[in-house]
Structures are given as structure tokens and as C-alpha cells.
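Enquirer: Show me how the following folds:
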Amino acid sequence: LSAPTNMKVVQVFNVAPASESHELPSQTSLPLTFFDILWLRLPPVERIFFYEFPHPTPLFFDTLLPKLKHSLSLALGYFFPLAGHLTWPFHSDKPIINYNTRDSVSLTVAESDADFNHLAASDLIEAKEIHHLIPHLTISHEQATILALQLTLFPNRGFSIGITSHHAVLDGKTSTSFIKSWAYLCRESSSSLPPELCPFYEREEVVKDANHLGAKYCSDWLKQGGPNNRSLVVWDMQVPEDSTRGLFKLSRWDLEKLKQYVLSKNKGNTNLRLSTFVLCVAYVSVCRVRAEETKNKSFVLALNVDCRGRLEPLTPANYFGNFVGARLATVETKKLLAEDGILVAVEALSDALETLKDGALTGAENWSSLLLEGFNADARIIGVAGSPKFEVYGNDFGWGRPKKVEMASIDRTGAFCLSDCRSGDGVEIGFVSNKEVMEAFASLFVNGLQS
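Expert: I've put the predicted structure just below:
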């Protein structure tokens, strides 16, 4: 067990957007699209970036902190809606993001006596050990802040950046683009972003809602605890006791071995997708089902699919907001537990992703119902969050790449989180369960690759 942690809050800053190159609007509002509304009351997404900084404390407060604050203000000048609030006024049929010139983002600066090397290592750790590094959004029934940040110094060792973002405003692509932009402006001591990092705000042009999905999702949320429940309070999902976090790595060589194994077991299925994503999710799913000794009849993987580039008109990669669809890969648990479980998982994932050919929004009319009502069947449902394409380990603020990046919020949802690796070789997978399951998973994960 780690020693109890003492943390002191040094100061809380309110950082407002600023720009040296363009004029900021005095006020603006962005209506949520159906892609956003789907996530309205889901818990915020929490990420923590750990950076080594083996230098005296004054250097952090005199040099790093002013630079991080200044570049944050400039980054918010491009991503100004993040300083605003989410509201759902009675006169509006859908929730909206409101931004005014006086708005700002909360930046907490703290010091912790926790063991930095322990928290930033890739060993199993208790989930609650990193909770003090996470900032919180201010959410009431009437309005919600969108972004909160926390810088925590571990004297003479390193620091962490905790970022909490509202899921109804930002998907993983947009939230990681914001961090990438902040890191760029800080590292380059620049006041302007390259075009590919500048967010694209024109929603009406690219999000076509011919099937009135926004109205359907709003109606479903209004009925939750309703009628006409416009509350913005998010679901209170608790972190189970004895929750343990783990990060596991699949190198390119590991992925190539898995690919050859699947090909050797395949009996003529020509529709197999053997992408890094499919191989990775298939392997960790089989390890998890075995480690958890899952008793449910079926196992369901809820996949997030980036719809940028999949719909007409084509959406720019730098679109601001949620643009994620869903696909479900369902398989009988007993088949995953069988000897060729990895092939079975690859087939299920391939079949689910194959339906994207019918259109990324196929089945979208059911997404809110599935989210709110779940499955009637006897199923174990696991989400898959994150993506190696977000390149979270590329976020260098000028003092080196992160030593470790955690998606803290998966301890509430039970999802897998995928990311790139610090070394650039392969994929990192994070997930949280009880200690016994995590130890069994770690053993299965390593032994499976060796065999």
C-alpha cells in the first residue's frame, strides 16, 4: 500500500481566453448537435499527463507556471467556447454552449507529497491514488462548466496536468486537439497555431440531421427523471472499492504475432479486419473475459467510431465538438473462452465495423435508447475509449514528452482506453478492475503473447 497522500492547493487561477492575432467574439452561442446531445449526462472525461521535472520548486513556480498560464490563455483564444457554459434554456429545444467575454477556465495549482515515480510507473496502482490530481467541473441543474485544469507539482520529481472535460461538448479528438494546441503554443513560445490545429466551428454546414436525431435524443433525456427534465447534472457513477489501474503495452512485434496467429486459425473468412485496433481490442477482450471469469451469456464491445471523413459533406479533421458514432460487437462468452477466442473476437469486431459501409449513422435512431435503457439480454458490456491516433504521448510543453498518460475516468465506466506509447512502438491499453482480476489479467496478457 502507498503512504497516505497530502496535497495542498497553492492557488486557483481563472484563465480567460486571449488572442494576439484575431479578435474574440464578445459573446456567442453554439447549439449542441445530435452527436453532442447523446452524451449529455454522461460523466466528464478525465485525463492525467505526468511529466518528469527533477528541478527545485522555485523553478516550477517562477518559470514553468507563468509560461503554462500564458500559453493556456492563448490556446483558449482559439478554443474560446471551452471557457463558456453549457445551458438548456426553456426557450431552446436543445442545449447550447454560451460564451461571454468575462468567461474563464479554472486552473488549480497544487503540491503533492505522493511518490511521483510510483504514480508515473506502469505498475498496477490503486485507482484512488490519482484522484487528487483530477480537477472538477462545476455542474448544477441549470448550467455546467466545460473544462477544468489542475497542475500538481511533485517537488524535485515532476508535475502532472489533470484535464476534465464535458463529454457533451468535446469528444476525444477535440479534447486532445486542445491539449496539443496548448502544448504547441507553450513549446514554441508562439501566439499562433498552424491551420491543422485551429478548430472548425461551422456546425450547420457539416452536421446534417435529416432524420431528426437531435430531437429524438433530447426527448429521451427530457423523459429521464421527467417529464421535461432539463437538468444538466451528470450521472453519479461511483468508483468501486478495491479498484486497481493497469497499463499494458502491445508492441508492433506483438501485434504482428497476433496477426499471424489469427491468420493461421482463420478458415477462409475473407472479411477479417486485421488493423491494430481490431487485433488489440480482440486480444485484451479475451484476456479480460478469462481474468474476470465472466458469467454473462454474451460479451458486448461498444465501439466509438470517428465519423469525420465518413459523412457527406466531408467534415474537417479539426471540427470542434463530438463527431463520434457507435458500433456494437457482440459475441457469445463461451466462444471467447474457447481456444480460438481471439479469432472469434476478431470476427465479431470485423462484422461490426463492416456495417460502416452501410453508412456511419446506420442504427443511430437507437443509440440513445441503448445508452439509457441498456440491454435486456444477459450481457457484459465494455466500452472502448481513446485512440492511438490521438497521439497523447506527443504532448511536449517544452520539457519533454509525458512519462505516462492515464484516462482516469475509466475507473467509473469500466471501459478499455487505447492510446499510443511513449516509445512510439505499438499501443497502450488501460483499464480498471479489482486487484485480483488485474493480477490475473496481467498474467494472461504476458503469457498469451509468449505462447
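
Enquirer: Only C-alpha atoms from now on, for both contacts and neighbour counts.
Expert: OK.

Enquirer: Break down the protein into its helices, ranges please.
Expert: Along the chain, counting by DSSP state H, helices occupy 34-37, 57-59, 65-78, 116-119, 172-187, 203-206, 213-223, 252-265, 276-292, 333-337, 341-354, 367-373, 410-413, 435-450.

Enquirer: Including mean neighbour count and distance to residue 153, could these go into TSV?
Expert: Formatted as TSV, these follow (neighbours: other Cα atoms under 10 Å; distance: least, Cα to Cα, whole Å):
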stretch	mean neighbour count	distance to residue 153
helix 34-37	24	34
helix 57-59	13	8
helix 65-78	21	10
helix 116-119	16	9
helix 172-187	22	18
helix 203-206	13	39
helix 213-223	19	40
helix 252-265	16	34
helix 276-292	21	34
helix 333-337	19	44
helix 341-354	22	42
helix 367-373	14	38
helix 410-413	20	23
helix 435-450	16	28
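
Enquirer: Would you convert these into a markdown table that also reports distance to residue 380?
Expert: Shown next, in a markdown table, are the helices of the chain (distance: least, Cα to Cα, whole Å):
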| stretch | distance to residue 380 |
| --- | --- |
| helix 34-37 | 25 |
| helix 57-59 | 47 |
| helix 65-78 | 40 |
| helix 116-119 | 30 |
| helix 172-187 | 24 |
| helix 203-206 | 35 |
| helix 213-223 | 24 |
| helix 252-265 | 24 |
| helix 276-292 | 9 |
| helix 333-337 | 9 |
| helix 341-354 | 14 |
| helix 367-373 | 14 |
| helix 410-413 | 13 |
| helix 435-450 | 15 |
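
Enquirer: Could you also give me the structure for this next sequence, so I can compare it with the first?
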Amino acid sequence: MEVIYSCLVGRENKEIANTITTLELNPWDLRLLPIVPIQRGLIYHKPHSQNIISHLKNSLSRTLNSFPPLAGRLSATHHEDGTKSYFVDCNNSGAEFTHAVAAAVSVSDLIGPKYIPEIVYSFFPLENLTNFEAISKPLLAVQVTELADGLFLGCAANHAVVDGTSFWHFINSWSEISRGLKTISKTPVFSRSIEPVKVGGHSNHLPPPMVETPPLLRKVFHLGKESLTKLKNKANSTGGSDKISSYQALSALLWRTINMHTNVNSEEVDFTLIVGARSRIGWDEGYFGNAIYTAGTSLTRHELLQNGIGYAAVKINELVKQQTREAAIQNFEDSENRAFIRKWPSFLIIGSPRHDVYGNDFGWGKPVAVRCGRGRNVDGKITIFPAAESGGVDLEVSLAADKMVAMEDDPEFIAALAH
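Expert: Now for the predicted structure:
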């Protein structure tokens, strides 16, 4: 791969009326400061346009008119008591835009192999950074890599400023502007109803140390709509319920499958749920920032592995039911809860089948695939995306080689994948 150039792209209109100048970080934002940026990449067949790079750069600038924080920088106010308050200075320092060429790499080289090839990760910006480092780095970075017969649009955004919903809100809006819309369909909401949150320093936010993991394999598994329906019906029938959703049934399957092939010393096996809080609290769906937190439950290994998918799915369903408006507000206000993840679970599901991934037509058609950046090198990380066809999902799974092979051969998991 060859980098042609890299530059900073600011808002096209630097004097937008009523634009925000600062964006305070809320407690959920602050808990993500030590985590790495969100990295997602869209793969397209080769556009026919000859001016695609300049077109994307110009449309990015116009889109930033509606998202001033993403053209800004992270900043901190130092207080006399030794604490700090973090905020986004919407100073229009600019997002990073990189044009690269990988002329020897084709679309099939990226999506055809059994496992995701390492070269994919060279197409993402903001590698090997934490969100803390955005005080001197852009909050948003884009790398457009021209392939032999396609295009890879790699995007990275500071996770202390956006969650997955806000990230895809921006990408969706950029694609709208790129294909000629004058205004975006969903306006971001930047209002904050909190006072600046003081923190004592990095140590209050640091996640637990990561256990060094072996080299990981990454693979995309697909479940169609029919497969998910069968899985949901199985979980409800065996769990004696009619309330288990497809997502809960899928989560139960993954909880069982991963732990079936994981050697752990603890008898307890944890399940960590990433909870979306916008609808629970009553915030606007266009709220720009983090509106997520984690909640957890556990079973003994014997309970999880011997009682079937319905038992695990009911446990997850009960955890979801506990995430009321009051529970979300309590988590938001919990000043002692300084880490997004208190301990690394045996596996973690991130992403959402509700994000609009395949609607991102920048003017030359929809993407053919989506991929994640390297992010934290975590054994057991599973990212869920909607599939290209309606109703299905894709799972990008990162596992140690022995666990990946075991997962590929697991009878229950194989049966769930079958149509």
C-alpha cells in the first residue's frame, strides 16, 4: 500500500450560525477515554467517477458543517483541586483525510479468504491510539484506499466522543451529502443537561490490564433471517418463554459456544451486555455522544453448558428487563463506576444489527462488505452487523486459532448457521 497524501479537512462553512463551540463529555463518554477509537471500513466495487477522492474530501467538509465536534479536538480544564474536566473544543482543527493506493489488492482478496487477511488493518487510520491521545490527534480520521477493482473507506472516530449509533449517524449523513442531498435526514443533537464532570486523572478510568493473547484469527459468520427465526423459536421453546428476541437467542448461542471451548479457572462464566440508553432515558435518537453502558450476569459453567440455549437466553432476557430507565440513570450518575468494563470477559459482543451499514451509498452503489479495524487485540471479541440482505446478521469473530477451529466444528453453532 502507498499513501499518496494526508491532510486535515475542516468544516466547509466556518461561520455556521448557532454552531456549538464546546461539547462537555458526560460520564459515559469519560469511561471510554482509555479505550481505542471505533474503526469500521466499507468495501465497494470500483466507482466509475474519475474524481472520487476530491469528491469524498469535499463532501466530508460539507458534512462536518452539521457535526462540528468531529472537526475539533479533545481538551481539558485543570482545576485547583488537581482534577480535570474533559470537553471537545469545536475549533475546526479538522478531521484527518488520507488517500492511499493498494493497486495489487482486489476486493476478492479482502472478502474471499476464509479468514480476514492482515492487510485489511493497514487500511484504517488512528491505529494504536487510545482516546486520551486525541488531545493532540484528530477526533475523526478517514482513509480512502483505492484497490485494483474497488475502494476501501476506512473510518475511525474517538470513542469518548461517539458511540456506535453516533458513528453510523455521521457515516449515514456523509453518504447522503456525497450522493447529492442538500440536507441530512437526521440532525444531530448536542445538548447536554449535565455540569462538567471532574476526574482525578487517568487512573480513575483505566480498564483492567489485558491478558496477553495469542495471535488471533478473524472470520465473518453469516446467519440469515430464517436461521435467526429458528434460533429464536428454539430458545423460546426450550426456555419456556415467548419473550426471547433473536438478538438474545444469538447472544445465548455465542455465550455457550465460546465458553464451551475456553479453558478458564473460574467456575463462574460472565455475560456482559452493552446497553443502549437513548430510548430508555428518553433522549433523542439523534443524541450525539455516548449513550451506552455495560451490565452483566453470570452462570456456573455447569449451568451454562448443561442446560441448553433456552436456559442461557432466559438469563440474558432477565438481564435486559433489568435495564429500566431508573437503572440507566443510576448507572449514569454512579460516580464510582469509572471503568466501562471492570474486567475482561471471556467474550464480548459489540455493534448492533440495527445500525444502517449497507445503506451507505456515496453515489456509486452500496457497499459489498464491512470490516472492523484491529482495535484492542482481544480474544473473544464479536462484532455484530446487519447482513446485506434484510433480516440477517454478520458476526466478525476474533479468536485464538484453537478456539476458532473448535467453534467452526461446534455442532450447535453449525446447526444455527444452516438455513
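
Enquirer: Got a TM-score for the pair?
Expert: For this chain pair, the superposition-based TM-score is 0.87 by TM-score structural alignment, normalised by the length of structure 2; 407 aligned residues with a Cα RMSD of 3.0 Å.

Enquirer: related to what we said a few turns ago, so for residue 25 of structure 1, which of the helices of structure 1 sits nearest?
Expert: helix 65-78 (9.9 Å; Cα to Cα).

Enquirer: what's the span of stretch 372-391 of structure 1, first residue to last?
Expert: Terminal residues of stretch 372-391 of structure 1 are spaced 31 Å apart (Cα to Cα, to the nearest Å).

Enquirer: Please compute how far that stretch lies from its chain's middle.
Expert: 12 Å (Cα atoms, centre = their mean, to the nearest Å).

Enquirer: Show me which positions of that stretch end up buried.
Expert: Buried positions in stretch 372-391 of structure 1, judged by neighbour count with 16 or more other Cα atoms under 10 Å: 379-388, 390-391.

Enquirer: quick one: contacts of that stretch?
Expert: 172-173, 176-177, 294, 296-304, 413-421, 427-428 (Cα atoms under 8 Å, 6 or more residues apart in numbering).

Enquirer: same thing with stretch 55-64 of structure 2?
Expert: Contacts for stretch 55-64 of structure 2 (Cα under 8 Å, 6+ apart): 9-13, 70-71, 97, 173-174, 177-178.

Enquirer: Which residue numbers in structure 1 does that stretch align to?
Expert: The aligned range for stretch 55-64 of structure 2 in structure 1 is 67-76, by TM-score structural alignment.

Enquirer: how big is the offset of that stretch relative to structure 2?
Expert: Its aligned residues in structure 2 lie a mean 1.0 Å from stretch 67-76 of structure 1 after superposition (mean Cα distance after the TM-score superposition for structure 1).

Enquirer: of the buried residues of stretch 372-391 of structure 1, closest to residue 356 of structure 1?
Expert: For the buried residues of stretch 372-391 of structure 1, the nearest to residue 356 of structure 1 is residue 384 (17.1 Å; Cα to Cα).

Enquirer: quick one: the residue mapped onto that closest one from structure 2 from residue 253 of structure 2, how far?
Expert: By TM-score structural alignment, residue 384 of structure 1 lines up with residue 349 in structure 2. Plainly put, residue 349 of structure 2 is 12 Å away from residue 253 of structure 2 if you go by Cα to Cα.

Enquirer: How about residue 9 of structure 2?
Expert: 44 Å.

Enquirer: Do I have it right that residue 23 of structure 2 meets residue 85?
Expert: No. Using Cα atoms under 8 Å, residue 23 of structure 2 is not in contact with residue 85, being 11.3 Å away.

Enquirer: what about the two, which has more around it?
Expert: Neighbours were counted for residue 23 of structure 2 and for residue 85 using other Cα atoms under 10 Å; residue 23 has more, 23 against 20.

Enquirer: Now the aligned partner of the more buried one in structure 1: closest residue in space that isn't a chain neighbour?
Expert: Alignment note (TM-score structural alignment): residue 23 of structure 2 maps to residue 30 of structure 1. With sequence-adjacent residues excluded and distances taken as Cα to Cα, 6 or more residues apart in numbering, residue 30 of structure 1 is closest to residue 97, at 5.0 Å.

Enquirer: Please pull up the equivalent of the one you found in structure 2.
Expert: By TM-score structural alignment, residue 97 of structure 1 lines up with residue 88.

Enquirer: check contacts around its match.
Expert: 22-25, 69, 72-75.

Enquirer: what two of these are the furthest from one another?
Expert: 25 and 72 (13.4 Å).

Enquirer: wait, the match of residue 23 of structure 2 sits on residue 98?
Expert: Yes. Judged on Cα under 8 Å, residue 30 of structure 1 makes contact with residue 98 at a distance of 6.7 Å.

Enquirer: Who are the contact partners of residue 99 of structure 2?
Expert: 3-6, 53, 143-146.

Enquirer: Trace residue 138 of structure 2 over to structure 1, please.
Expert: By TM-score structural alignment, residue 138 of structure 2 lines up with residue 145.

Enquirer: Now that match. Nearest residue, chain neighbours left out?
Expert: residue 85 (4.8 Å).

Enquirer: And for the alignment partner in structure 2 of the one you found, the neighbour number?
Expert: For residue 85 of structure 1, the aligned position in structure 2 is residue 73, judged by TM-score structural alignment. Residues near residue 73 of structure 2, counting by other Cα under 10 Å, number 24.
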